[in-house]
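Chemist: what's the 3D shape of this:
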Amino acid sequence: MDVVSDAIAAVRIGRPSSNRVRMSGNWCARLAPYDGAGFHVVLEGSCWLLPDGGAPVSLGTGDAVLLPHGTGHVIADSPADAAAMEDAVPIEHWLDGTRPHGSGEAGDQVEMLCGKYRLDRSHVHPLMAELPLVLHLPHRVGSHPELRAVIDLLGGELEARRPGSCISVPSLLDLFFVYVIRSWMAEDTAGIWPTVLSDPVTTTALRAMHSDPAAAWTNDRLAAEAGVSRPTLARRFATLVGHPPMAYLTWWRLTLAAALLRDTTDPLAAIARRVGYGTPYAFSHAFKREFGTTPGQYRTEAAPRRPAT
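Modeler: Next up is the predicted model:
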């Protein structure tokens, strides 16, 4: 596994959902704050996104926008004022057909893909935490070809449900999420984690820890993997990541263990071995120090968040 894949997998719960939505005339729809991430892709027309606590964002045909922290927001035909935002119709009413009729020119149509990802935010990887309130990727010819391709495929699948769509749509939504994050990393070169993952020494050490978290890693062994001295690894890793390599490894092992406790019924001894602890006792002690609760209690409390089978 690589760091980006692990950062997503550690918080993802269940399957994402999406709808193809058409609006026309004057309209204003609200999406409440969500324990996950929301997204919109404009397939036709233009509109505005007004995030709670953020600046309005103008969206045009082909634009993609991700709200990675589940921020409540309004989408509307124009940059609505505060009063209009208060009166915005919940998006659910647009989806179930109970919305009031809009006003204005019938030709002012907007077509969008709107969806959500379920995420467990109890222990988010710092890469995910660094994502901005709103991640807006305007459509530009020649930019982000992978993202453009998956948007086209998603639009087609949602336009006419065909055999196999129950598998293809969630898979395409997962790809969309990955491609949006990749695009952000490519454009936001001043960000902490884009910088971390562009550094070959730090990336090699991170890849080693994520590929085999149960291995008996030491600073010397990680430095050898990266082809540098131990002081060089320690200095570069701590400067870029913000923690020494061994501190990050402990944090990642326990974060991975939390995901296993939430998503599987594996016994504690098996999870302890999988994340590098020799005994369930050692694992439980470290887990409680990090999470403030025992693995068994965490599993019980996480049960409502487990993905449906």
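Chemist: when you work out contacts or count neighbours from here on, use the C-alpha atoms and nothing else.
Modeler: OK.
Chemist: contacts for the helix ranked longest in the chain next, please.
Modeler: Longest helix in the chain by number of residues (criterion: DSSP state H): helix 165-187. The set of residues external to helix 165-187 that reach it, using Cα atoms under 8 Å, 6 or more residues apart in numbering, is 15-17, 66, 135, 137, 144, 146-147, 150-151, 153-154, 157-158, 191, 193-194.
Chemist: show me those residues that map onto strands.
Modeler: Secondary structure assignment (DSSP state E) places 17, 66, 135, 137 from those within strands.
Chemist: number of nearby residues for the first one?
Modeler: Pointing back at residue 17 there. Neighbour count of residue 17, defined by other Cα atoms under 10 Å: 14.
Chemist: which ones are touching it?
Modeler: Contact partners of residue 17, counting by Cα under 8 Å, 6+ apart, are 115, 116, 117, 170, 173.
Chemist: number of residues surrounding the fourth one?
Modeler: It stands for residue 170. Residue 170 has 18 neighbouring residues, counting by other Cα under 10 Å.
Chemist: and the third one, by the same measure?
Modeler: Per other Cα under 10 Å, the neighbour tally for residue 117 reads 24.
Chemist: kindly report the same for the second one.
Modeler: Applying other Cα under 10 Å, we find 22 residues neighbouring residue 116.
Chemist: how about it, nearest residue that isn't a chain neighbour?
Modeler: Counting by Cα to Cα, 6 or more residues apart in numbering, residue 116 lies nearest to residue 38, which is 4.4 Å off, once chain neighbours are set aside.
Chemist: how about this one, so we can line them up?
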Amino acid sequence: MVLEGSCRLVGPADAEPVGLGPGDLVFLPHGSGLTLTDADGTAVSEPACAPGDPDLSAAFTSDHVDRTGSDGPSTTLLCGAYRLDPARTHPLLRSLPELIHLPARGDRRPELDAAVDLLAREVRTPRLGTDAAVPALLDLLLLYVLRTWFAGEAARGSTQGWSAALNDGPVTAALHALHRDPAAPWTVAGLAAEAGLSRAPFARRFTALVGQPPLGYLTWWRMTTAARLLQTGDDPLRTIAAQVGYASEFAFAHAFKRAHGTSPGAYRRAALAG
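Modeler: Here you go, the predicted structure:
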């Protein structure tokens, strides 16, 4: 996010350079490498942020800057990153392009601009509670960036994949239902009822838009939710099993190992060690 000044984004891959000004947002869903230069395209020796950087904090510090020619105009940027498990990345993110550019003067939603303004204020002038406010605002910013992008795709009539799924009322209703209560004993017929469709048309529609059959996606979501619970809490395995729809710890462990290649206990130990 450009707070003040201007720059030029080069990359990823063979994409055309993008000029950035105050309030502009750039989102790279796949962690592609990028380079930021002066507006005149000053040559650089290496990307400022490289994909797979083992120390993301180093890649985003204010000192990670080439100050050659620092007597000229200055540009202030706010950069951040999310660490994601590549094996469990949600298909919604995988369906996004390499680069999303949301210009300040573009067709942006008011809530996105409000999140940008609030985040910029907290970063520029840290106050009591800033450490708690910034992570929450970053989460909101990501949400609003995705909303803005998908709304733009729908307005342009270019929806496909998850973009189309999130603009399809019946499929969205089914997704909300299984996300809201993954432990429920869902069947295709039950999800079809949530969608307001008969069983066969719903199954075809869901699979075509989401890329997985309804119960296949349900299992994926349950295992992803279980992994998060194992990483972030200390509930016993039987409790987590019940939270994701398994009547026994044994059945849960078997399904988890099939999905993640390791037992729930080993997964939790590895997460704690990391």
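Chemist: residue range for the longest helix of the first structure in the second structure?
Modeler: Mapping helix 165-187 of the first structure onto the second structure (TM-score structural alignment) gives residues 130-152.
Chemist: now do stretch 279-293 of the first structure
Modeler: The counterpart of stretch 279-293 of the first structure in the second structure, counting by TM-score structural alignment, spans residues 248-262.
Chemist: gap between the matching stretch and the chain center?
Modeler: Averaged C-alpha coordinates place stretch 248-262 of the second structure at 26 Å from its chain's average position (Cα atoms, centre = their mean, to the nearest Å).
Chemist: in that stretch, which residues are buried?
Modeler: In terms of neighbour count (16 or more other Cα atoms under 10 Å), stretch 248-262 of the second structure has its buried residues at 249, 252, 253, 255, 256, 259.
Chemist: do the same with stretch 134-152 of the second structure
Modeler: 134, 137-138, 140-141, 144-146, 148-152.
Chemist: and the aligned partner of residue 255 of the first structure in the second structure, how close does it get to residue 85 of the second structure?
Modeler: Under the alignment by TM-score structural alignment, residue 255 of the first structure pairs with residue 224 in the second structure. Taken as Cα to Cα, to the nearest Å, the spacing of residue 224 of the second structure relative to residue 85 of the second structure amounts to 10 Å.
Chemist: neighbour count winner among these two?
Modeler: residue 224 (20 against 8).
Chemist: what about the more buried one, distance to residue 230 of the second structure?
Modeler: In this structure, residue 224 of the second structure and residue 230 of the second structure are 10 Å apart, going by Cα to Cα.
Chemist: about what we covered before: dump the buried residues of stretch 134-152 of the second structure into TSV; add distance to residue 66 of the second structure as well.
Modeler: Rendered in TSV, the data for those read as follows (distance: Cα to Cα, whole Å):
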residue	distance to residue 66 of the second structure
134	26
137	28
138	26
140	31
141	28
144	31
145	29
146	31
148	32
149	32
150	35
151	37
152	35
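Chemist: quick check: the two most widely separated of those?
Modeler: 134 and 152 (26.4 Å; Cα to Cα).
Chemist: on that earlier part again, for the match of helix 165-187 of the first structure, give me the average deviation versus the first structure.
Modeler: After superposition onto the first structure, the average distance of stretch 130-152 of the second structure to its aligned residues comes to 1.0 Å, using mean Cα distance after the TM-score superposition for the first structure.
Chemist: where do the helices sit along the stretch 151-274 of the second structure?
Modeler: Taking DSSP state H, counting those that start in this stretch as the test, the helices found in the stretch 151-274 of the second structure are 162-165, 169-180, 188-195, 199-210, 214-232, 237-243, 249-260, 264-273.
Chemist: between those, which one is closest to residue 44 of the second structure.
Modeler: When these are compared for distance to residue 44 of the second structure using Cα to Cα, the nearest one is helix 162-165, at 35.9 Å.
Chemist: that closest one: how far from the chain's middle?
Modeler: 15 Å.
Chemist: deepest-packed of the helices of the stretch 151-274 of the second structure, please.
Modeler: For the helices of the stretch 151-274 of the second structure, the largest average neighbour count (mean count of other Cα atoms under 10 Å) is found in helix 162-165, namely a mean of 21.
Chemist: how big is the offset of that helix relative to the first structure?
Modeler: Averaged over the aligned pairs, helix 162-165 of the second structure sits 0.9 Å from the first structure after superposition, using mean Cα distance after the TM-score superposition for the first structure.
Chemist: hmm, the match of residue 255 of the first structure is touching residue 88, no?
Modeler: Yes. With contact defined as Cα atoms under 8 Å, residue 224 of the second structure counts as touching residue 88 (6.7 Å).
Chemist: ok, the residue in the first structure that residue 239 of the second structure lines up against to residue 261 of the first structure distance?
Modeler: With TM-score structural alignment defining the correspondence, residue 239 of the second structure maps onto residue 270 in the first structure. Residue 270 of the first structure sits 11 Å away from residue 261 of the first structure when distances are taken as Cα to Cα.
Chemist: please apply the same query to residue 198 of the first structure.
Modeler: When Cα to Cα is the yardstick, residue 198 of the first structure and residue 261 of the first structure sit 32 Å from each other.
Chemist: next one: stretch 189-209 of the second structure to chain centre, how far?
Modeler: Taking the mean of its C-alpha atoms, stretch 189-209 of the second structure sits 26 Å from the chain's own mean (Cα atoms, centre = their mean).
Chemist: buried subset of the contacts of helix 165-187 of the first structure, written for PyMOL?
Modeler: This is how PyMOL selects the buried members of these, with burial counted by 16+ other Cα under 10 Å:
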select buried, resi 15+16+66+135+137+144+147+150+151+154+157+158+193+194
